[in-house]
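>>> Coordinates for the following, if possible.
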Amino acid sequence: MQPTNFSNFLLNISKTPLRVLDACIPNSSYIALDLSENNIELQAIDVSSSSKLETYITNYISKHHGKIAFGGYNEVRTIYKRSHYFNVETAKERNIHIGMDLWCDANSPIFAPLDATVHSFKNNTNFGDYGPTIILKHYIKNVEFYTLYGHLSLVSIENLKVNQVFKQGEPLGFLGDSVVNGDYPPHLHFQIIKDLEGFSGDYPGVCNKADLDFYLNNCPDPNLLLKLDF
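Below you'll find the predicted structure:
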């Protein structure tokens, strides 16, 4: 299946928005947030501090009368400069975000957007990494693909089992706080993955410019499912 066809397939899975957060929260309460290097406001914020970034995001949501901030797909960010994980362990700087972030309170429940089984899970403990992470496997109309849920709480993976079944809308876990989630303000990293390339409990959520075309093809925009600004 070609990337364009895969994106069309994802878009047409559901005519209505799918949800990874509380389904009672309407699209109007989701506020688009720009955390890219082009956001001039961020130049006055110490984004290396999770508490200062959290204050900025919380105030932004309140200012726009929302409940959840979202965005980040294919976004070039400076926040990753604080972590050796993105800059030393790879030959080229990784600073382009290839999932969608949903910023809301720690311990917010996370839900399976589609019927799924657990492919794998892991606590990714590098500074700036996902922390507790779950990867679900989906099989719809003879098409297999995966969704990744990063920055969860530890309790989310404590009793989890590979191949465990989750039905659409069933609680999957909870958001973690900065102590366990890689030192970020509480948020969900949600990512669609066509080919896991052998990864287990982990998959790159940030890439470098040289590899961007591959990752955009392998990890289409999560908004094809969530439809937050449609």
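>>> Going by C-alpha atoms from here, please, whenever you check contacts or count neighbours.
Noted.
>>> doesn't Asp229 make contact with Asn27?
Yes. The pair Asn27 and Asp229 qualifies as a contact (C-alpha atoms under 8 Å) at a distance of 7.3 Å.
>>> Contact partners for the residue nearest in space to the middle of the chain?
What sits nearest the mean C-alpha location of the chain, by C-alpha atoms, centre = their mean, is His189, with 1.8 Å. Applying C-alpha atoms under 8 Å, 6 or more residues apart in numbering, we find His189 in contact with 99-102, 130, 148-151.
>>> returning to that earlier point: quick one: which of Asn27 and Asp229 has more around it?
When neighbours are counted by other C-alpha atoms under 10 Å, Asn27 and Asp229 differ, and Asn27 comes out ahead with 17 against 11.
>>> For that one, which non-adjacent residue is spatially closest?
Using C-alpha to C-alpha, 6 or more residues apart in numbering and skipping residues adjacent in sequence, the residue nearest Asn27 is Leu228, 5.6 Å away.
>>> Ile68 now?
Leaving aside its sequence neighbours, Ile68 sits nearest to Tyr30 (C-alpha to C-alpha, 6+ apart; 4.9 Å).
>>> another one to check against the first:
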Amino acid sequence: MKNLLEILRQTESAKVISNDISYADYVALDLSVTNEILVTQKLATAKDYEEYIQDYLNRNKAKIAFGGYIEHRNLYQRSTVFKNDNTDERNIHIGLDLWINDSAPIYAALEGKIHSLQNNDALGDYGPTIILEHKIEDFTFHTLYGHLSLDSLIGKKEGDFVEKGEQIATLGLPPINGDYAPHLHFQIIIDMENKKGDYPGVCSSKTLPFYLQNCPDPNLLLKIKS
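Got it, this is the predicted structure:
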């Protein structure tokens, strides 16, 4: 019997942002703690990251930067969402980011229905967020779309059907999107753990083994690079 990961590998590739931009115009982006260039850049604000990413896109003659799955990052340190006195620091990214300095259209990766939606409006959080529920064969799982525009939540409700490739949102801009440079956080979630409108997109080293199982690589669906 196939498992879910095998099924996702065999699905046709899915575009979730700016459908008219070819994967040939994507470039991998490293925002990890091992990227020594970031240390010299002194990036602190959403504007700093916008300028850094746009320069990176220009230098690589690309239109969208992607990456970040299981990436250890420092950019969450400004937010109490990821660290308080009672928890381990969360700094390992468990989704895939697609960076473009534009209010780009966002599409459903697969046919499904709206599981939940919410504006997670704390500094450094997702901002407006939509979570879809999908069923393939005997498997149920979810996809999360974070850092959207406020308009993306209007007129939608839980249970609404969506088709694969249907536009479900537009990308949010700072500060509405959690105060980040514009990007889509895209994540696969198998078990929502009874959460609605929100699910961790960043974890600690202690909880990483669980999230590696519950949040597999989103590129299984997108198939940006082999």
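>>> Which stretch of the first structure lines up against stretch 73-84 of the second structure?
Counting by TM-score structural alignment, stretch 73-84 of the second structure falls onto residues 77-88 of the first structure.
>>> Would you mark the buried spots in that stretch?
Buried residues in stretch 77-88 of the first structure, counting neighbours by 16 or more other C-alpha atoms under 10 Å, are found at 77-81, 85-87.
>>> Where do the strands of the second structure begin and end?
For the second structure, the strands defined by DSSP state E cover 26-28, 64-67, 71-72, 92-93, 96-99, 105-107, 112-120, 127-136, 139-146, 161-162, 167-170, 183-189, 202-203.
>>> Out of those, which is closest to Asn214 of the second structure?
For Asn214 of the second structure, the closest of the strands of the second structure is strand 183-189, at 5.8 Å, according to C-alpha to C-alpha.
>>> Skipping its backbone neighbours, what lies nearest the aligned residue in the second structure for Lys209 of the first structure in space?
Using TM-score structural alignment, the partner of Lys209 of the first structure in the second structure is Ser205. Using C-alpha to C-alpha, 6+ apart and skipping the chain neighbours, the partner closest in space to Ser205 of the second structure is Ile92 (7.1 Å).
>>> follow-up on the earlier one: any chance of the strands of the second structure in a markdown table, with distance to Gly155 of the second structure too?
Listed next are the strands of the second structure as a markdown table, based on distance: least, C-alpha to C-alpha, whole Å:
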| stretch | distance to Gly155 of the second structure |
| --- | --- |
| strand 26-28 | 32 |
| strand 64-67 | 28 |
| strand 71-72 | 35 |
| strand 92-93 | 30 |
| strand 96-99 | 25 |
| strand 105-107 | 16 |
| strand 112-120 | 11 |
| strand 127-136 | 12 |
| strand 139-146 | 17 |
| strand 161-162 | 13 |
| strand 167-170 | 11 |
| strand 183-189 | 21 |
| strand 202-203 | 29 |
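>>> what's the most buried one of these?
Stretch with highest mean neighbour count among those: strand 183-189 (a mean of 26; mean count of other C-alpha atoms under 10 Å).
>>> what does it correspond to over in the first structure?
Aligned by TM-score structural alignment, strand 183-189 of the second structure falls on residues 187-193 of the first structure.
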